[in-house]
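A.B. asks: What follows is a protein structure lacking sequence information:
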């Protein structure tokens, strides 16, 4: 019976999927399977032939394999490896080289024979690549094929560097990279323009011949493409869908990566549910959006025809369900983000008392505050609350080198104008120009360059906060040490980062904290900064009385918004407030035209913010609520 239930739940899934609560748990499971294969082959006196992948996804697998080697005597003497791909052209010593990646994350830490390592050669003359690729395939075939191939998945649905349009029988070859793939790689190369346009990759047909294939994906960011790969139709536009044709494939996911699969996203379509309030709210909103009706116009037929007959039967009549959910959503709307004074607050998202609250807005980067909640920021100040803003990192990796020279030249001219000696500034400026002339992709900036970039972001952040109405003594530029590496990869969080946050919280003693709750990328700055705030609050909990009356509100970053059913406080913005928010964002000139790391969305940050806020308001309007120009959304976090 349990197996039948599982088959029903997974009936939309066209290949096997195993879901783990965390990436660490999934990675350990994959590493254990690889270790078993190696040991089984050793017992038979055979070679284990592995297809390996690069990128963030498999790093935890490699870490566990290294641990097994060191702590449990797992030997790699009988292992032969073939990597999926390599950028072209690419020197093996380059920071972005997959040769360097594999050495750093696996090969230098285990006892594998160097002659048994095979990685596509990014140094070849282009005329030699075809012969190299044929030989790469031949070596795999001579060894009897790959025993196990591990894969990640790109947001275009690529496996290896098999981009949309790849043939299902394709072999190892030189390919042109999709623009989105290059955009995703931009941070590793210090900008998209430095990302190679080509790569050498194993083909889909080569991968498909492996006796076992494991595709791993972690994080919410991968959820949309995972749904397409697992539940979508076969398509050259999503090469990973070809894996549906294999009898030897399994997808290993964490909860966020699996979150858009039908059994998790809309479980009422595949099974009977336990209808708690959260699921009921999500389902009713989904139903209203699907049939294109306001909530109060949904009828029993809508429920019955869309997999929600169980809810209608158990908790109906449906109009009562509609009224209940409509009322809950209506109570999220408020023009008083700090609470409405002298009012009944039992059905309002924020407390009425104290009437004037101490609020602190934590901004991971120096512009997240105004991009993500600029309208609410201004509203809190206008309504007389004691508002502080804390910029957690310097943001100094996201400034163009040209801007550094421009600001230095301004400083030199200004110094001249007041009669001071400019020799030292001119010397620093000359050194910077020389450095930039030979700077390699993603090369760490000099300390002087990092300082100027930090000063640029700091001056912009202060200008934005002043525009929102804050005095300088309420603007805190923290520049947490974990961030200050000068490169994309950051240091681990230390107690210094936490203590700096503790000190600020003790100074302000806030009734409200606003923090970026964007967890789509578990390796991003937002989640790190959020966890620092949590660590600080947990350190203070039980020691400081004010913590017991402190509420933590999450806002989303510049790329995504909370789903409507997740929103617990929605702040409507008037057209004038939308403009004021736009002008606050404009203070961050270094992040415009374009930003250094714009992500996959080509729109400028102010456009994204306005579009997102308008879309939130439109979603409320379509559900039957008042029509507003824009809305900013928040969700409370209980610590």
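C.D. replies: That came through fine. Computed from a prediction, not measured in an experiment: that's the story for all the values here.
A.B. asks: drop to CA atoms for contacts and neighbour counts, all remaining ones
C.D. replies: OK.
A.B. asks: Pull the number of nearby residues for residue 314.
C.D. replies: Other residues lying near residue 314 total 10 when counted by other C-alpha atoms under 10 Å.
A.B. asks: and it, that's in a helix?
C.D. replies: Yes. Following the definition DSSP: H, G, I helix; E, B strand; the rest coil, residue 314 is counted among the residues of a helix.
A.B. asks: And it, how far from residue 276?
C.D. replies: Using C-alpha to C-alpha, to the nearest Å, one obtains 12 Å as the distance from residue 314 to residue 276.
A.B. asks: again, but for residue 345
C.D. replies: Computed with C-alpha to C-alpha, the distance linking residue 345 and residue 276 is 24 Å.
A.B. asks: Neighbour count for these two, which is higher?
C.D. replies: Ranked by neighbour count (other C-alpha under 10 Å), residue 345 and residue 276 place residue 345 first, with 14 against 8.
A.B. asks: Run through the helices of the stretch 301-450 of the chain in chain order.
C.D. replies: Listed from the start of the chain, the stretch 301-450 of the chain has helices (DSSP state H, counting those that start in this stretch) covering 309-315, 318-330, 368-382, 401-417, 423-438, 447-468.
A.B. asks: What residues of the third one count as buried?
C.D. replies: To tie it back to what came earlier, the one meant is helix 368-382. With burial defined by 16 or more other C-alpha atoms under 10 Å, the residues of helix 368-382 counted as buried are 368-381.
A.B. asks: Pasting the second one now:
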């Protein structure tokens, strides 16, 4: 019976999928699988032939393999490796090369023989690539073929660099990279314009010859493409769907990457559910969208025809279910994000008392406060609360080099206009110009350049917070140490990061804390900053009584928004308030008109914010609620007592 239940639950899935609670747990499982292959081959006196991948996904797998070598004596002397791909053109000593990546994360830390390592050569003349690729294929076959091929997946659905349009029988070859792939790589290269347009990659057919294939994916960012790869029709538009044709493939996912699979996202379509309050709210909102009806107009027929008959049987009638969900949505809407004084707060998301609250807004970058919750920020100030804003990082990596020269030129001219000496400053300026003239992609800036970039972001943050109504004494710049590396990859969280955050919390003793709750990028600045806040608050909650009355609200950044069923506080904005929010964002001039790292969304930040807030309001209206101009959304973090 358990087997039948599992088959029913996974009936939308067209290949085997294993889901783990976390990336760490999943990566350890893959590493153990690799170690078992190596050890079995060692026992037979044979080579283990591994196909390896690069990118963020396999890093934790490689970390585990290094630990197994260092702590458990796992030897790699009998291992032969073939990497999936390499950018073209690419020098092996470049920081962006996959040669450098593999050395940094694996090869420099184990006892593998250098002659057993094979990575596509990005230095070849173009007329030699075809012969080289054929030789690469022949080399794999000459050592008995790949025992295991590990894969990640790109947001285009590529495996290796087999982009949309790749053939299922394709071999190792030179390919042109999709624009989305290049945008995703832009941070590694200091801008999309520096990302190579081509790459050498194993083909889909090459991958298929492996005796075992494991595709790994972590984080919410990969959830959408994973659903297409696992549940979609086989198509050259999503090359990973070709893996449905293999008998030797397994997808290894964490819960976030698996979250859009039918059995997790809409489980009522595949099995009987335990109908919790949260599940009911999610299902009814989904049903409303599916049949394009407001919540209060949903009928028995709508429920029965869309996999929700069990809910009606257990907790009906339908009208009562509709009313309950509608009330939950209505009660999440408030024009009083700090609580409405002297009002019944039993049906409101925030407490009425104390009527005068201390609110602390944490912004990972110096503009996240106004971009993500600028309307709520302004309203808290207008309604008389003591509002503080803390900028957790300097944001100095997101300023154009040309802005640095422009500001220093301004400073030189200003000093001259008031009779100040400028000789030393002009020398510094000339050093900056000389450095920037030969600066390589992602090269760490001179200290003076980093400082100017930080000063630019700081002055803009002051302007934005002042526009929102804050006094200077309520504006705090933290410059947390983990961020101040001068490069894309930041340091791990330090104890000083946590202590500095604890000190600020102790000084203000807020009733409300607002923090960025963007968890889609597991290595992003937002989630790192959130973990620092969370650890600081957890420590303080053990000893300080004021923390028991401190609520933590999460907002989302300019990249994404909470799902409607997740929202616990929705703050409506009038057209005038939308304009005020936009004006606050405009104070961050270095982030207009095009930010240094736009991601895969080319819109300006104020446009993203406006359209995201408008979409939230439209979603509420389509569910049957009032038609507001815009809404900012929040979810409360629940501490374990």
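C.D. replies: Structure's in. What do you need? Everything quoted here is computed from the prediction, not taken from an experiment.
A.B. asks: related to what we said a few turns ago, columns distance to residue 632 of structure 1 on top of the helices of the stretch 301-450 of structure 1, output as TSV?
C.D. replies: Compiled in TSV, these are given as follows (distance: least, C-alpha to C-alpha, whole Å):
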stretch	distance to residue 632 of structure 1
helix 309-315	31
helix 318-330	14
helix 368-382	6
helix 401-417	32
helix 423-438	40
helix 447-468	16
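A.B. asks: Pick the most deeply packed of those.
C.D. replies: Taking mean count of other C-alpha atoms under 10 Å as the contact definition, the stretch among the helices of the stretch 301-450 of structure 1 with the greatest mean neighbour count is helix 368-382, which reaches a mean of 24.
A.B. asks: What mean distance separates that one from the matching residues in structure 2?
C.D. replies: For helix 368-382 of structure 1, the mean deviation from structure 2 after alignment is 0.4 Å (mean C-alpha distance after the TM-score superposition for structure 1).
A.B. asks: who touches that helix?
C.D. replies: With contacts defined as C-alpha atoms under 8 Å, 6 or more residues apart in numbering, helix 368-382 of structure 1 is touched by 336-338, 361-363, 387, 389, 464, 468-470, 516, 555-558, 571, 573, 577-578, 580-581, 584-585, 605-606, 609, 632.
A.B. asks: Likewise for stretch 14-29 of structure 2?
C.D. replies: Here stretch 14-29 of structure 2 makes contact (C-alpha under 8 Å, 6+ apart) with 58, 60-61, 64, 218, 230-231, 243-244, 249-255, 258.
A.B. asks: now stretch 500-518 of structure 1
C.D. replies: The contact list for stretch 500-518 of structure 1 (C-alpha under 8 Å, 6+ apart) reads 338, 357-364, 368, 388, 478, 480, 526-527, 530, 532-533, 536-537, 539-540, 546-547, 549-557, 560.
A.B. asks: What's the PyMOL syntax to select whichever of the residues you listed are buried?
C.D. replies: Here is the PyMOL command that picks out the buried ones among those, judged by 16+ other C-alpha under 10 Å:
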select buried, resi 338+357+358+359+360+361+362+363+364+368+388+478+480+526+527+530+532+533+536+537+540+547+550+551+552+553+554+555+556+557
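A.B. asks: Make sure I have this right: residue 601 of structure 1 is in a helix.
C.D. replies: No. Checked against three-state DSSP, residue 601 of structure 1 lies outside a helix; its state is coil.
A.B. asks: and the closest residue to residue 203 of structure 2 other than its chain neighbours, how far is that from residue 213 of structure 2?
C.D. replies: Using C-alpha to C-alpha, 6 or more residues apart in numbering and skipping residues adjacent in sequence, the residue nearest residue 203 of structure 2 is residue 171, 4.0 Å away. In this view, residue 171 of structure 2 and residue 213 of structure 2 are 16 Å apart by C-alpha to C-alpha.
A.B. asks: what do you get for residue 503 of structure 2?
C.D. replies: Computed with C-alpha to C-alpha, the distance linking residue 503 of structure 2 and residue 213 of structure 2 is 49 Å.
A.B. asks: same deal with residue 473 of structure 2?
C.D. replies: Looking at residue 473 of structure 2 against residue 213 of structure 2, where the rule is C-alpha to C-alpha, the gap reads 58 Å.
A.B. asks: Could you check which of these two has the larger neighbour count?
C.D. replies: When residue 473 of structure 2 and residue 213 are compared for neighbours, residue 213 comes out ahead with 23 against 8, by other C-alpha under 10 Å.
A.B. asks: so what's that one up against?
C.D. replies: Applying C-alpha under 8 Å, 6+ apart, we find residue 213 of structure 2 in contact with 148-151, 207, 248-250.
A.B. asks: Centre-most residue in structure 1?
C.D. replies: Among the residues of structure 1, the one closest to the centroid is residue 521, at 2.1 Å (C-alpha atoms, centre = their mean).
A.B. asks: Can you name the residues that contact residue 235 of structure 2?
C.D. replies: Residues in contact with residue 235 of structure 2 (C-alpha under 8 Å, 6+ apart) are 241-242.
A.B. asks: And it? What does it align with in structure 1?
C.D. replies: For residue 235 of structure 2, the aligned position in structure 1 is occupied by residue 235, per TM-score structural alignment.
A.B. asks: and its match, what element?
C.D. replies: Applying DSSP states H and E as the criterion places residue 235 of structure 1 outside every helix and strand.
A.B. asks: Check the gap between it and residue 156 of structure 1 for me.
C.D. replies: Residue 235 of structure 1 sits at a distance of 12 Å from residue 156 of structure 1 (criterion: C-alpha to C-alpha).
A.B. asks: hmm, what's the outermost residue in structure 2?
C.D. replies: For structure 2, the residue at maximal distance from the C-alpha centroid (C-alpha atoms, centre = their mean) is residue 419, at 49.5 Å.
A.B. asks: how near is that one to residue 413 of structure 2?
C.D. replies: 10 Å.
A.B. asks: Please apply the same query to residue 464 of structure 2.
C.D. replies: The spacing between residue 464 of structure 2 and residue 413 of structure 2, counted by C-alpha to C-alpha, is 26 Å.
A.B. asks: pretty sure residue 12 of structure 1 belongs to a strand, no?
C.D. replies: No. According to three-state DSSP, residue 12 of structure 1 belongs to no strand; its state is coil.
A.B. asks: I appreciate the help and will end here.
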